[in-house]
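Novice: Can you look at this prediction? I've put the sequence above it.
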Amino acid sequence: MGLENYEVLPVEAQDVQIIQVDAVERANVDSQVATAKQYPRSIKRCVDNSIAMATMDVDTAQSCGYALPRGGKPITGPSVHLAKIIVSNWGNMRTEAKVVQITDKQIISRGTCWDLEANVASAFEVRRSIVGKNGNKFSDDMITVTGNAANSIAYRNAVFAVVPKAVVEKVYKAAQKFITGDLSDEEKIIKRRKGAIDFLFDEYGIIEEEVIKLCGKQTINQIKANEIALLLGIVQSLKDGDTTVDELMKPIRESKESKKEAMKKAVEQND
C-alpha cells in the first residue's frame, strides 16, 4: 500500500480502537472461564494422559528432564517439554512466553500461565546475557537463539508455579524411570552408562574423567541408575540451550585438582 493511501487515525479514533480490542479480549477470557467452569478437568485423566505421552518413546521421555550446573554441581528437574505435555492435558489454561525487552547486555523474557478453572495465575521473568566472553554483543541469530532459550525457561517456571507439584512429580518420575530402562543387573548398567559417556564425548568433547566429576563420584563404577538419569538430563539441557559446555564444565575444568592433572599430563608428555 502506498503512502498516499495510508490513513492516519486521529488520537480519539485510536483510543476507541484500543477500547474495542480490550472489550473483545475480555469477552474471550469470560467465555474461556465459563467453558472451564462448565467442563472441569479430571485430574486422574490429566495425569494418566500426561504419563502416556511422556513415556511414548525414549526421546520424548528424555526431553522431559534437565540438569544444570549450580554451585559446582548439577541440579535436575522437569523441563519445558514436560511443561508443554502437562499443559496440553491439564486443559483450561492460557499460557504464553515472549521476549519483552532487549538491552545492550541482556534479553528479558516473560512467561505467564493462568489456570482459568482454578483462577490461579503466575508470571516469571528470565534474563539472559547477550554479551560474549570477548565483550562483544551477540549476532542477531545468537540473540534469537538466546531469546528462545529464555522463553523456554520463563514458560517452564510459570507453568510449574501453577500446576500442582504432586502432578508434575508423578509425570516426571515416570519419564525418568522410563529413560533409564531395565537396569536390574550390572551388565545392563555398564551398557547404558557407556552409551551416555560416549555420547557426551562424541558430541560435546566431555571426557570420561569429567563425566565422573559431573556425577559427583570418584570412579566410573559408582555411576548407577540415578547418575545415568542425571547425564541424560545434562544432554537435554545442552540440546535445549539451557546451558553450554563452557558453563557446565567451568567449575570442573578450573578447579585446582583439574589444573594439577593437566600440568602432570603435560610433564609426562614432555618426558
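Specialist: Cool, the structure landed.
Novice: C-alpha only now, for contacts and for neighbours.
Specialist: Fine.
Novice: Helices of the stretch 151-271 of the chain, residue ranges please.
Specialist: Assigned by DSSP state H, counting those that start in this stretch, the stretch 151-271 of the chain shows helices spanning 165-180, 186-204, 208-214, 225-240, 245-253, 256-270.
Novice: List the buried residues for the shortest one?
Specialist: Okay, so that is helix 208-214. Buried residues in helix 208-214, defined by neighbour count with 16 or more other Cα atoms under 10 Å: 208, 210-214.
Novice: Just give the number of residues close to Ser152.
Specialist: Burial of Ser152, expressed as a neighbour count using other Cα atoms under 10 Å, amounts to 24.
Novice: same thing with Ile86?
Specialist: Other residues lying near Ile86 total 24 when counted by other Cα under 10 Å.
Novice: need the contact list for Trp114.
Specialist: Listed by Cα atoms under 8 Å, 6 or more residues apart in numbering, the contact set of Trp114 reads 93-95, 120-122, 162.
Novice: Which of these are buried? Put it as a PyMOL command.
Specialist: The buried subset of those, as determined by 16+ other Cα under 10 Å, is captured in PyMOL by this line:
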select buried, resi 93+95+121+122+162
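Novice: Closest to Val21 out of the contacts of Trp114?
Specialist: Taking Cα to Cα as the measure, Val21 sits nearest to Arg94 out of these, at 18.0 Å.
Novice: does that closest one count as helix, strand or coil?
Specialist: Applying DSSP: H, G, I helix; E, B strand; the rest coil to Arg94 yields a three-state assignment of strand.
Novice: one step back: among the helices of the stretch 151-271 of the chain, show me which one is buried the most.
Specialist: Scoring those by mean neighbour count under mean count of other Cα atoms under 10 Å gives helix 225-240 as the most buried, with a mean of 21.
Novice: Which strands and helices lie in contact with it?
Specialist: If you count contacts as 3 or more Cα pairs under 8 Å, 6 or more residues apart in numbering; DSSP states H and E, helix 225-240 packs onto helix 58-62, strand 65-70, helix 165-180, helix 186-204.
Novice: ok, and here's another one to check against it:
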Amino acid sequence: MTNSPARYQPAFQPAGARTQVSQATAIEQSRAIAEVQAAVLVAQQNRRSKPIAVEEMRDSTAQKSVADRAFFSFPRGGETVSGPSIHLARELARCWGNIQYGVAELRRDDDKGESEMQAFAWDLETNARNAITFIVPHKRDTRQGTRQLTDMRDIYENNANAGARRVREAIFAVLPAWFVEEASERCHATLQDGGGIPLATRIANSIGHFDGIGVSRKQLESKIGRPSDEWTEQDLGELGITFNSIKNREITREEAFPPSRVTAADIESGRPTEVPAKDQPDERPAEDQPKDTERDGSQPASAEELKGLTAALTKAGIKNAEERKAFLSAREGRDITAVKDLTASEVASTIRFLETGEEPAGDQQ
C-alpha cells in the first residue's frame, strides 16, 4: 500500500457539455446580468435632459472647490503637460447622467511584478462604451531611477493612480466634446475670478500656500517670469493647478520647481548666485535666536548619525554606492564621495527629507 496521492485526472467531457459552476457563482452571474439589464432599462425610461445637464455643469464649474481640482500639470521633456483631471471627469459624468464608469484589477502577477487592469465608461442611453485593458508594472520612477515596488500599499497606490488616468480618458471618450470644452473653459474662468477675492490678497495667499510646502517667492517668480506684484489672474490660475498637482502627488515639488544649479562658468563669470537660506546669516536679535542646546551642526557626523542616514537611504531605495554619491552631491551642491563627508546638520537634514519629503525650515530655498 502506498501513501502517494493519486494524480488528478479530469473526467472527459463530450463536446457541448457545460462546465459545472458552484451555486454561489451562478447566483453572482445572474445578479450581475440582472443589474446591467436594470440599469439600461432605468436609463431608457429616464432619459437625460441636455438643458438640465448643461445647467448642472455650469453651476458646478462655477464653484471654486470644483475648479481647484479640475486640472493637472506636470513637466515632461522640458515642456509642461496639463489638462482636465479625473476629478473634473467624474463631476461631468455626474452632471451628464446615466453613465457608469470604473476600474478593476483583473490579475496580479507578483513574479513578473505587474498587474493587469481594465478601466471603462459606458453611456447607458446611447450604448457608447469605452474600455481599456492595460498592464501596470509594479515600478515607480524616481529622481534616482526606477524603483521596484514590493510593499502592498505602494502597489495599490501605483495601480490606483494608473487606473484613474485611464478612467479619465474613458469618461471623456463617451462625453460630448463640446460639453467637456465648455466645462474646462468655465473652470479656468472660475480660477481666474478667484471667488471675488481681491487680486493682491490672492497673490499673498498663493505665496503663503507654496511657502508651506517649501517653495519660496523667488522660485515662484522665476517660474512665472516676473515679480509677484505683476502677476495676473491667469498666472494665479496656473500656479493653483501646479499647487494642487503637488498636493495630489501627481508631481513632486522638485519636478515643478527644479533647483537652480551653480556651474563653474557662473562662478568664473562672477554672475550673482542665490545663496541658500541655510547659509544666510540670522538677522534676528540675539535674544530671539534659538539657543544651541546640541553640539555644533557643522561638526562631522557621529557613527550613530551616519548609521541612521544609511538606513534612511536604503529604505528610500538608494542602495548603490554610486547612486548615493550622486544623490548626496546633488543635494548638497558639492562633491560627496561617501556619507562620512557630511556634517551633522547635513545628515539630519537629509534624513528628514528622505523620511518626510520636507526640508527643515532653515534648508528651504
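Specialist: Everything's here; your move. Please read these numbers as outputs of a predicted model, since none were measured by experiment.
Novice: what's the TM-score for these two chains?
Specialist: After superposition, the two chains reach a TM-score of 0.75 (TM-score structural alignment, normalised by the length of the first structure), with 249 aligned residues with a Cα RMSD of 3.5 Å.
Novice: Out of the helices of the stretch 151-271 of the first structure, flag the one nearest Asn151 of the first structure.
Specialist: Within the helices of the stretch 151-271 of the first structure, the stretch nearest Asn151 of the first structure is helix 225-240; the backing value is 11.3 Å (Cα to Cα).
Novice: how big's the offset between the closest one and the second structure?
Specialist: Comparison of helix 225-240 of the first structure with the second structure after fitting gives an average deviation of 1.5 Å (mean Cα distance after the TM-score superposition for the first structure).
Novice: and for that helix, what span of the second structure is it aligned with?
Specialist: Across the second structure, the stretch matching helix 225-240 of the first structure (TM-score structural alignment) is residues 233-248.
Novice: coming back round to it: do you know which of the helices and strands packed on helix 225-240 of the first structure lies nearest Ile43 of the first structure?
Specialist: For those, the distance to Ile43 of the first structure is smallest for helix 165-180, at 8.4 Å, taking Cα to Cα.
Novice: Identify the residues contacting the closest one?
Specialist: 47, 50-51, 54-55, 58, 61-62, 64-65, 78, 82, 86, 160, 192, 225, 228-229.
Novice: What is the corresponding segment of the second structure for it?
Specialist: In the comparison with the second structure, helix 165-180 of the first structure aligns to the range 177-192 (TM-score structural alignment).
Novice: Now the aligned partner of Ala70 of the second structure in the first structure: closest residue in space that isn't a chain neighbour?
Specialist: In the first structure, the residue paired with Ala70 of the second structure is Cys64, using TM-score structural alignment. Beyond its immediate neighbours in the sequence, the residue positioned closest to Cys64 of the first structure (Cα to Cα, 6 or more residues apart in numbering) is Leu82, lying 4.6 Å away.
Novice: Can you give me the separation between Thr61 of the second structure and Ala53 of the second structure?
Specialist: Separation of Thr61 of the second structure from Ala53 of the second structure (Cα to Cα, to the nearest Å) stands at 12 Å.
Novice: Please say which of the two ends up with more neighbours.
Specialist: Under the neighbour definition other Cα under 10 Å, Thr61 of the second structure and Ala53 were set side by side, and Thr61 has more, 26 against 18.
Novice: okay, now Ala161 of the first structure: neighbour count?
Specialist: A count of nearby residues for Ala161 of the first structure, using other Cα under 10 Å, gives 16.
Novice: Sorry, wrong one. I was asking about Ile155 of the second structure.
Specialist: Using other Cα under 10 Å, Ile155 of the second structure has 21 neighbouring residues.
Novice: where's it, which helix or strand?
Specialist: The secondary structure element spanning Ile155 of the second structure is helix 152-174 (assigned by DSSP states H and E).
Novice: what's the average distance of that helix to the first structure?
Specialist: Helix 152-174 of the second structure: mean distance to aligned residues in the first structure after superposition is 2.1 Å, counting by mean Cα distance after the TM-score superposition for the first structure.
Novice: What is the equivalent residue in the second structure for Cys46 of the first structure?
Specialist: Across the alignment, which pairs residues by TM-score structural alignment, Cys46 of the first structure is matched by Ala53 of the second structure.
Novice: which helices and strands sit right next to the helix or strand harbouring that match?
Specialist: Counting by DSSP H and E, the element that carries Ala53 of the second structure is helix 50-61. Packing partners of helix 50-61 of the second structure (3+ Cα pairs under 8 Å, 6+ apart): helix 86-96, helix 177-193.
Novice: mind running it again at 6 Å?
Specialist: helix 86-96 (3 or more Cα pairs under 6 Å, 6 or more residues apart in numbering; DSSP states H and E).
Novice: The helix it packs on vs the first structure, mean deviation?
Specialist: Comparison of helix 86-96 of the second structure with the first structure after fitting gives an average deviation of 1.5 Å (mean Cα distance after the TM-score superposition for the first structure).
Novice: What span of the first structure is that helix aligned with?
Specialist: On the first structure, the counterpart of helix 86-96 of the second structure by TM-score structural alignment is residues 80-90.
Novice: related to what we said a few turns ago, distance from the match of helix 225-240 of the first structure to the middle of the chain?
Specialist: From the chain centre to the centre of stretch 233-248 of the second structure is a distance of 14 Å (Cα atoms, centre = their mean, to the nearest Å).
Novice: I'm done for today, thanks for sticking with me.
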